[in-house]
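Enquirer: structure here, sequence nowhere to be found:
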């Protein structure tokens, strides 16, 4: 349900950010999170568990934060800035999960939910205090902005204007990047949404052991996003890094197809987190550079909808594969799909170089 709601809400949320500013969008996301936790605290019936998910249509805190960073960062340093933002969210996920577990154990679910609402309210105060009211004017204009200023002035101001949202797909390079993001990201997305089932049924992990594995995930992610991606983007082109991430992901799928225990899985975590982090950061950076700076919010909203799409269809596809063909099928499909995308992109890149030489 959350995946479907955010799939529909992502583009509209991005459009809202372009029309009213990234700070307004981030404030809306924090406000929706407050309502989300308060409804959870008041839930006394299973139906309320569905009702309290409704505010997730506006709960796009990560994309909204990416919008702020995109507006305030220079294009050539954008990928590094987005990776540092991922580092911050990684720290928050580790600390938040640990603190939430302790609060839930000692004081109960209602108190934990109220504490979440209070934390979100504090986040809202920080946003209003420290984020500039106007962020787009402070960022350098990209080459894509040339010739689009007049069109931007005449844009329809409705956040529900599907034409204004879908027109971004017509910019050079946007549609191919989206296709790669969906096709190459689907297999790894299936494994991610199925991991809780795999941990319990295949690895036979207890909740405490599963917590250690998730902490390991978080630490590796922090190291990769905080200390690796920035250095790579300074030395190599984004197209090369995208190709590298897809190639690494294919071999991660091959390893996951033959793993038998949790130790073997932990060995695959490092390359898996590396490929996922590089893939997500680079595709987001490429997409925002492909459109005018006035439309980066909408583009990030569309990008976030890709993740929501994977969360929507992933459980159904993953459940079918796991029940009928086992965990190895998920990994092997990831290997085949990513190798195919890798070969296609490599051939396309070589063809472009030949055309440029001619």
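Expert: Yes, it's here. Since we're looking at a predicted model, the values are computed, not measured.

Enquirer: rest of the way, CA atoms for contacts and neighbours
Expert: OK.

Enquirer: excluding its backbone neighbours, what's nearest residue 199?
Expert: Spatially, and ignoring its direct neighbours in sequence, residue 199 is nearest to residue 205 (5.6 Å; CA to CA, 6 or more residues apart in numbering).

Enquirer: surely the one you found meets residue 196?
Expert: No. At 9.6 Å, residue 205 does not count as touching residue 196 under the criterion of CA atoms under 8 Å.

Enquirer: those two: which is more packed in?
Expert: Under the neighbour definition other CA atoms under 10 Å, residue 205 and residue 196 were set side by side, and residue 205 has more, 16 against 13.

Enquirer: next helix or strand past the strand or helix carrying residue 320?
Expert: In the assignment (DSSP states H and E), residue 320 maps to helix 296-325. Using DSSP H and E, the next helix or strand after helix 296-325 towards the C-terminus is helix 327-357.

Enquirer: mind listing what's buried in that following helix?
Expert: Within helix 327-357, the residues that count as buried by 16 or more other CA atoms under 10 Å are 327-342, 345.

Enquirer: and the helix or strand containing residue 229, what does it pack onto?
Expert: Applying DSSP H and E as the criterion places residue 229 in helix 229-235. When contacts are defined as 3 or more CA pairs under 8 Å, 6 or more residues apart in numbering; DSSP states H and E, helix 229-235 sits against helix 78-107.

Enquirer: putting a second one here so we can go through both:
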């Protein structure tokens, strides 16, 4: 009798132990399903946002010309935009870590709305420059990267971040074509009204569908998260501290220098397409669409498979080698057909390198600081936009188009030697 009672008590004890485990497993499954839903919504919101962004990017040069702004003045306008984005990236990242990614995305879309509103009433050059000021907090794509980084494991992150390339490509194609059509049919300011409405819709969707806090809450990170949450958004010491963590500065500099020559070339492409290739406006638009489609294919279909099979270091070295080859191609190209061939490996290497470096950087810092790290990483493109026109103009006028290829080859050959000499990342592993 006692044996039977003890046996029943043991069964009850085991059952009581298993029930919380089953409940925890069920909650994790629900949370995972919820995370996937949030990620899908983030893709949709990002596509709408990028379409609005490219819609207004296409009309700003024409608006500036109509207001009497010459090429030098337009260069200043672009420089102002680049500097503001450069300064705002780390601040935006700190804001996301401090107040949550939902609040940061709403700030981004509301700033973008204000930018489009000011652009729609820009009847003078001072107003046009004023419309660039809210762009300091316009960081929709880095904000989407923060959501995905928070809601995915390192094994899933490469594929999930790569699919943002589909959003980017769709934004280029839809935004550029729609902006031109609306401007031609309804006037130069009409795309600003449409983009303004689209950004307000994005802000509303973020408020409804994105959780207030997307970061994983782990007991082991409580102390660290507490430190980060108590830090000021404008705490420069915290940003410098992150850059001093092992391996972070090395990867960040590789990200900056490897893509700089191509970025400088692309900043000058509007002039090169007219002066060197002899393209008309419509043909340049087709070339941009081709670029966007390639980016969609590479980031949406190729990178996810690569990151699941190869180590981060291998993909970094591959990207740098391909960029060196692109440099040789750029130095030898003589017509637009050559450029169309070169663009494919260029997009592949830049996309792979950008995603891999972001993965390494977010894995190198505590989970509480991934937003800040992505904000710092997003400053690379504005940095190129700021210094690119000056460097590009000097190289093109002094040495011709081949100089961009030689610069590309030289920089990436040196980076390849550096990667081979110094093990980066310090711990080699597959992304998955």
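Expert: Noted; the coordinates are in hand. Not measured: the values here are computed from a predicted model.

Enquirer: so which elements touch the longest helix along structure 2?
Expert: In structure 2, with assignment by DSSP state H, the single longest helix is helix 2-57. Counting by 3+ CA pairs under 8 Å, 6+ apart, the packing neighbours recorded for helix 2-57 of structure 2 are helix 140-151, helix 164-186, helix 190-209.

Enquirer: ok, back up a step: do you know how far the residue nearest to residue 199 of structure 1 is from residue 101 of structure 1?
Expert: Look at residue 205 of structure 1 and residue 101 of structure 1: by CA to CA, to the nearest Å, they are 17 Å apart.

Enquirer: before we move on, what about residue 19 of structure 1?
Expert: Between residue 19 of structure 1 and residue 101 of structure 1 the computed distance is 39 Å (CA to CA).

Enquirer: for residue 231 of structure 1, which non-adjacent residue is spatially closest?
Expert: Nearest to residue 231 of structure 1 is residue 80, by CA to CA, 6+ apart, at 8.0 Å.

Enquirer: counterpart of the one you found over in structure 2?
Expert: Under the alignment defined by TM-score structural alignment, residue 80 of structure 1 corresponds to residue 159 in structure 2.

Enquirer: distance of its match from residue 289 of structure 2?
Expert: According to CA to CA, residue 159 of structure 2 stands 23 Å off from residue 289 of structure 2.

Enquirer: the two: who's more crowded?
Expert: Set residue 159 of structure 2 next to residue 289 and count neighbours by other CA under 10 Å: residue 159 wins out with 24 against 19.

Enquirer: gap between the residue nearest to residue 231 of structure 1 and residue 301 of structure 1?
Expert: 20 Å.

Enquirer: what do you get for residue 148 of structure 1?
Expert: With CA to CA as the criterion, residue 148 of structure 1 and residue 301 of structure 1 are 20 Å apart.

Enquirer: okay, the two: which has more neighbours?
Expert: Taking other CA under 10 Å, residue 148 of structure 1 and residue 301 do not tie; residue 301 has more neighbours (28 against 13).

Enquirer: buried set for stretch 373-386 of structure 2?
Expert: 373-386.

Enquirer: now it: which residue numbers in structure 1?
Expert: Counting by TM-score structural alignment, stretch 373-386 of structure 2 pairs with residues 299-312 of structure 1.

Enquirer: in three-state terms, label residue 44 of structure 1 for me.
Expert: coil (DSSP: H, G, I helix; E, B strand; the rest coil).

Enquirer: for it, what is the corresponding residue in structure 2?
Expert: In structure 2, residue 44 of structure 1 lands on residue 123 (TM-score structural alignment).

Enquirer: what is the neighbour count of that match?
Expert: 14.

Enquirer: ditto for residue 294 of structure 2
Expert: Residue 294 of structure 2 has 21 nearby residues by other CA under 10 Å.

Enquirer: contacts only, for it.
Expert: Residues in contact with residue 294 of structure 2 (CA atoms under 8 Å, 6 or more residues apart in numbering) are 169, 344, 347.

Enquirer: do residue 177 of structure 1 as well
Expert: 283, 286-287.

Enquirer: that one sits in which helix or strand?
Expert: For residue 177 of structure 1, the enclosing helix or strand under DSSP H and E is helix 174-197.

Enquirer: which SSE is immediately downstream of that helix?
Expert: Next in sequence after helix 174-197 of structure 1, counting helices and strands by DSSP H and E, comes helix 207-223.

Enquirer: buried ones in that next one, by neighbour count?
Expert: So, applying 16+ other CA under 10 Å, buried residues of helix 207-223 of structure 1: 210-211, 213, 215-223.

Enquirer: what does stretch 337-354 of structure 2 give?
Expert: For stretch 337-354 of structure 2, the neighbour count (16+ other CA under 10 Å) marks 339, 342-354 as buried.

Enquirer: ok, now stretch 20-33 of structure 1?
Expert: Burial within stretch 20-33 of structure 1, assessed by neighbour count using 16+ other CA under 10 Å, is assigned to 21-33.
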